[in-house]
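Trainee: Fold the stuff below for me.
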Amino acid sequence: MNLAFVESPVQLLNVLEWAHTQAGTSEPGDHTGHGRTADLTIVVLSPTDPMSRGQLRRMAELARDEGHTVRWQEARGGAGAPLRTVRELGPVLRRARRIVIGDPFSRYVQLLLTLVGGKDLTVVDDGTATMEFVAQVARGERLVRWHRRGGRRGPREMVLAPVTFLARRKLSPTRTRTVEVFTSMPLDPPPGIRVTVNDFAWTRARFGPPTVTRGADLVGTSLAETGVVDLEQYLAAVATLARTHGATRYFAHRRESSDKLHRLAVQTGLEVVRPDLPLELIARRGPIGRKVLSFPSTVVHTLPLALAGTGIKVAVCDIAPEWLRDNASPRAQGFLAGVTGTARDVQRLPSPA
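Mentor: Here you go, the predicted structure:
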C-alpha cells in the first residue's frame, strides 16, 4: 500500500498527478484510475482555515472518483488531536510500503516520519518550497521555510528540534536508499534524490480544454500575509498591473485575508474570485483569460504545463526590493528572484512603478 499525507489542496492535486504517472496511460476517455493505483490511501491532515478545508473536500471527492481511498483526519481539532492522530495512524503507517508527503517542512509530517522505518519515500510538490527543500538537503541544513527569519530558535523550535533532526535524516538519501521528488519545479538534486517530472498529465486529461476569454486574469499571492511584502505596495502594484494589461478578474490565494481582498476590489475594480479548487484545475476548466498575470509563485511553473497547447500566455511580474518589509527574511529577495528566473515558457514583466 502507498500512503500519502497531505495538508493542502495543491499537495493533494500533486499526489493525484503522481498516482497517474504510476498507473501509466489510461484508456481514452477513462479517468477512473481504478485497478493499478487502488492501493493508494490519502490521509488529509485537515487544516483549520475554512478556504483550505473547502478546497480539500472538493479535491477529496476527485480523489475518490479516481478510485483512491481518502481518510479525513481532524488532526488539529483540540489539544489532544495530535496524539490521537499519531495513535490512530500507527497501524496504517506500519502497513505502508511507500510514504508520499506533500510538505517536508510540516512539523506534523515530521512527527509522523519519526514512526516510519525503512520505507520508500516520495515528496510531491508543495509549491516553490520544494526548491528550498532540495537545496537544504543538498547543503545538509536544518529544514526551515524560506520566508522564515533565521537566528535564534524559539522555545517551540527547541522542543521540536529532535523531531526535525530525525525527519531530516528520513528525508535525506543514503547509500542504500533514494528519495523520490515528484515536481514541476526546476531542481539541481544532490546524489540520491531521484526527480520525477510532473507535467500535469492527469489535469490535462481530466479537464478542458478551457474556454479562453479576450481579457487578462490576475493571480493573487499571500506574500503580504506571510510578512514578506508590504501590503500598500502590493495593492498599488496590483492596480497598476490590472490597468496596464486590462485585467478584469483577481483569483485570490486561499490564504489572502478578507479585509485585504475587499480593499483590493474597491481600489482596483477587479472582480475577486475565491476558487474552490487549485488554480491549475480552475484554469484548465475555464473560462480563463488569454493572458494570466502573476507575481513570483508556484503557478508561474505549473500553469504553463497545465495550459499547454491552449495558446494562453502566462506572465510574471518581479517583486521590487522596496516592496519587501523591513522584517522580511534576508533570503526573500533572492528566493523570489530565483522563482521568476527559473520559470519556463513565461513572459517576464518589470515591476510596476
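
Trainee: going forward, measure contacts between C-alpha atoms and count neighbours the same way
Mentor: OK.

Trainee: contacting residues for the closest residue to Leu40 other than its chain neighbours?
Mentor: Sequence neighbours aside, Asn2 is the residue nearest to Leu40 in space, at 4.7 Å (criterion: CA to CA, 6 or more residues apart in numbering). For Asn2, the residues meeting the contact criterion (CA atoms under 8 Å, 6 or more residues apart in numbering) are 39-41, 96-100.

Trainee: this one as well, want them side by side:
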Amino acid sequence: MTRVAWVESPLQLVNAVEYAAATGEPLRICLRANSKQLQYTADVLAPHLPEGVQIAGVWNFAFLSPFIVARERLAGDPYSGQFRLAVALTGVRDLVAVDDGSAMLGFVDQVRENRPLARHGRTESWLARRLGTIAGRRLHHTLTTGGLRAFTAYSRDEELHALAHAGGRVLHNKYRWVRRTKFVKDDGAMQSVILGSALHDDGYVKGSPYRSWVEAQVAAGATVYFPHRREKSKSLKRLKEIKGLKVRKAVLPIEIVLASSRELTAVVTLPSSVVATLRNILPDGVQLTVFPVPEDWLTKSADEALRTTLRRIAKPRGAVARV
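Mentor: Just a heads-up that it's a prediction; the model follows:
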C-alpha cells in the first residue's frame, strides 16, 4: 500500500519527503495547482527524491486527485479547504500530518479535544466552518482508533505530548534528508544571515525599532537579509538603503537555502514559526540566535495571545538536540 500526500506549499512538500525518507514508506505526492514556487521546488527536489517517492502530478482539486481514494494519506495543511472537503466527503482511516509552521500545535489540540478545525485568528466562511466541524469530528475518530500520526519539529511541545497520550503517534522530524542533500550553490557571501519578519508590516511591531534592530545586526557582521513573504516593497526599499546589507529573496524555501549552505555561520531572527524548523535543519556549527521582541516595540494590535507566542518561541520549551 502506498501513502498519498496532498501538499500546497514548498515547506509541506519538503516535510512530506522527509517523512518518507525517515520511515522508508513509499509515497506519491500530489501538488496543488497554481503555485509557481511549489512547482519550482518540486523540480529542484525531483532528482534527489528517496527511493519509492514520486511526484504524482499537479491537481486543481484534492477530491479529483489520487489523494481522495487513498487508504493511507499525508496532509501538508490540515486547515486547507481542500483537505477539509476531502475528509468531509470520505473520512480518513490512516493519516500523517506534517508541519506547515506552528499551526501544527493548534491542529493537534483541536483534534484531541474533538473541536472543529479552525485557523487561529481568522474569520472563516460558513462553508469553511461547516467543513471544519465535520473534518474535526472525523479526525478525532481517526485519533481514537490509532490512525493519526504527527511528523513534526514540535514533537517535544506539550500539545504533541498530549496527542500521544490520547492515542496519536508522534515522530520527530530531524530533517536528515535535507541536511545531507545539497540543492543550491553558495556564492561565498552568505555567512551571517538575517531572516526578515512580517511583524512590522502586519502591524504588530513598530517600524523604527525593527529597522534599528536590522542595522544593529549589520553592524555585528550580518550581510544578507532574506525577507518574509509578507514584507511589503516599501519596507524592503528602506532596508535596501542600509549600507553593507544585501536584500535577497529566496526562490526555494528558506529552510532548503540555509540547510544547503556550506558557508553559513550564523542566522539571526525574531520569533517566528520557522524557528522550530531551523533548530533541526541548520548545518552543525551554525549559530541560531532568536531575539526576543521587547514590549516597547509592540503596538496595540499585539494581543496577549501573540505576546505569549513570541515569548514562547524565543525561549522554546520543546527544543531538542539533533541526533
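
Trainee: Got a TM-score for the two of them?
Mentor: Once the chains are overlaid, their TM-score stands at 0.83 when taken by TM-score structural alignment, normalised by the length of structure 2; 307 aligned residues with a CA RMSD of 2.8 Å.

Trainee: in structure 2, which of the contacts of Asn2 of structure 1 remain in contact?
Mentor: Among those, the ones still in contact in structure 2 (both residues aligned by TM-score structural alignment, their matches' CA atoms under 8 Å) are 40-41, 96-100.

Trainee: quick one: which of the residues you listed sit in strands?
Mentor: Using DSSP state E, the members of the kept ones among the contacts of Asn2 of structure 1 that fall within strands are 40-41, 98-100.

Trainee: At which residues are the strands of structure 2 located?
Mentor: Per DSSP E, structure 2 carries strands over the ranges 3-7, 27-32, 53-59, 72-75, 94-98, 148-152, 169-172, 192-195, 224-226, 246-247, 266-269, 287-290.

Trainee: could those strands be laid out in CSV, adding distance to Leu38 of structure 2?
Mentor: Conversion of the strands of structure 2 to CSV gives the following (distance: least, CA to CA, whole Å):
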stretch, distance to Leu38 of structure 2
strand 3-7, 9
strand 27-32, 8
strand 53-59, 10
strand 72-75, 15
strand 94-98, 16
strand 148-152, 20
strand 169-172, 24
strand 192-195, 21
strand 224-226, 18
strand 246-247, 22
strand 266-269, 24
strand 287-290, 26
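
Trainee: which of the contacts of Asn2 of structure 1 lies closest to Cys317 of structure 1?
Mentor: Val100 (32.8 Å; CA to CA).

Trainee: now for the closest one: what does it line up with in structure 2?
Mentor: Superposed on structure 2 with TM-score structural alignment, Val100 of structure 1 falls opposite Leu74.

Trainee: Burial check on the aligned partner of Ala306 of structure 1 in structure 2, number of neighbours?
Mentor: Using TM-score structural alignment, the partner of Ala306 of structure 1 in structure 2 is Ile281. Close neighbours of Ile281 of structure 2, defined as other CA atoms under 10 Å, add up to 23.

Trainee: my guess is Ile281 of structure 2 meets Lys174, correct?
Mentor: Yes - taking CA atoms under 8 Å as the contact criterion, Ile281 of structure 2 and Lys174 are neighbours in contact, 7.0 Å apart.

Trainee: before we move on, back to that, how near is the match of Ala306 of structure 1 to Ile256 of structure 2?
Mentor: Ile281 of structure 2 sits 8 Å away from Ile256 of structure 2 when distances are taken as CA to CA, to the nearest Å.

Trainee: what's the overlap in contacts for the two?
Mentor: A shared contact of Ile281 of structure 2 and Ile256, defined by CA under 8 Å, 6+ apart, is any residue touching both; here these are Val178.

Trainee: if we can go back for a sec, can you flag the buried ones in the kept ones among the contacts of Asn2 of structure 1?
Mentor: Buried residues within the kept ones among the contacts of Asn2 of structure 1, defined by neighbour count using 16 or more other CA atoms under 10 Å: 40-41, 96, 98-100.

Trainee: Need the counterpart of Ile42 of structure 1 in structure 2.
Mentor: In the superposition onto structure 2, Ile42 of structure 1 corresponds to Ile29 when matched by TM-score structural alignment.

Trainee: corresponding residue for Lys174 of structure 2 in structure 1?
Mentor: When the two structures are superposed using TM-score structural alignment, Lys174 of structure 2 falls opposite Asp199 in structure 1.

Trainee: Please report the distance of its match from Gly208 of structure 1.
Mentor: In this structure, Asp199 of structure 1 and Gly208 of structure 1 are 15 Å apart, going by CA to CA.

Trainee: Next: His253 of structure 1.
Mentor: In terms of CA to CA, His253 of structure 1 sits 22 Å off from Gly208 of structure 1.

Trainee: And Val92 of structure 1, by the same measure?
Mentor: In this structure, Val92 of structure 1 lies at 36 Å from Gly208 of structure 1, with CA to CA as the measure.

Trainee: who has more neighbours, those two?
Mentor: Set side by side, Val92 of structure 1 and Gly208 give different neighbour counts by other CA under 10 Å, the larger being at Gly208 (18 against 12).

Trainee: who's in contact with that one?
Mentor: Contact partners of Gly208 of structure 1, counting by CA under 8 Å, 6+ apart, are 284-286.
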